[in-house]
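Visitor: Starting from these lines, generate the structure:
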Amino acid sequence: MDISPDKRKLVELAHYKMPFGKFKGRYLVDLPEPYLVWFKQNGFPEGKLGFLLQSMLEIKINGLEPLVRRIQKDFPRHKL
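Guide: Below you'll find the predicted structure:
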């Protein structure tokens, strides 16, 4: 059983920007953790954005932001 993450999805997550609200235009990795916790308590949006926000919360909880920042650096959006 292969449990390795889909690299394209990680690159997409690293470069995805918040599409609305107070933090519109910020990379999801740059969102404050309390903002993501608020979504968890009040309900993540449906669809892709909700999945990405949930994923980013797990990344932050586990202290993996440096991994996402490394992906941003090593795999620039314009090279996708």
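
Visitor: contacts and neighbour counts: CA atoms only from here.
Guide: OK.

Visitor: give the contact list for the residue nearest the centre of the chain.
Guide: In the chain, the centroid-proximal residue (C-alpha atoms, centre = their mean) is M56; its distance is 3.9 Å. Neighbouring residues of M56 by C-alpha atoms under 8 Å, 6 or more residues apart in numbering: L13, L28, V29, L36.

Visitor: One more, so I can put them side by side:
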Amino acid sequence: MCRVEEAIPNPQVLIDAVTTKMPFGKHKGILICDLPVYYLEWMHGKGGFPPGKLGMMLSTVFEIKTNGVGKILDEIKMRVHAARK
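Guide: Sure, this is the predicted structure:
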């Protein structure tokens, strides 16, 4: 019998995506959550996202935005920034 493990989402990835700025490239300095979809699609098509935490944030934002649920990021961004005031 094959056992499929459930993927447990890590909310910290979303928090990091709304507080971390892109460290390189055309959109350097832009929050990861604010990167345009065309840029994420371009990165994905050029061989994928970089390894590690940055790649996890980029791929998560890519999946959220390309599936039409980008408002989730707006809500998290609003709550995180309000909590920091």
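
Visitor: And the TM-score, once the two are fitted together?
Guide: The TM-score (TM-score structural alignment, normalised by the length of the first structure) is 0.79; 79 aligned residues with a C-alpha RMSD of 2.2 Å.

Visitor: about what we covered before: residue in the second structure paired with the residue nearest to the centre of the first structure?
Guide: Under the alignment by TM-score structural alignment, M56 of the first structure pairs with V61 in the second structure.

Visitor: now I71 of the first structure
Guide: Aligned partner of I71 of the first structure by TM-score structural alignment: I76.

Visitor: Next, its match: secondary structure please.
Guide: I76 of the second structure falls in the helix class when you classify it by DSSP: H, G, I helix; E, B strand; the rest coil.

Visitor: Could you find the counterpart of P45 of the first structure in the second structure?
Guide: Matched by TM-score structural alignment, P45 of the first structure corresponds to P50 in the second structure.

Visitor: count of residues packed around that match?
Guide: Counted with other C-alpha atoms under 10 Å, residues neighbouring P50 of the second structure total 14.

Visitor: now swap in R26 of the first structure and tell me
Guide: Neighbour count of R26 of the first structure, defined by other C-alpha under 10 Å: 15.
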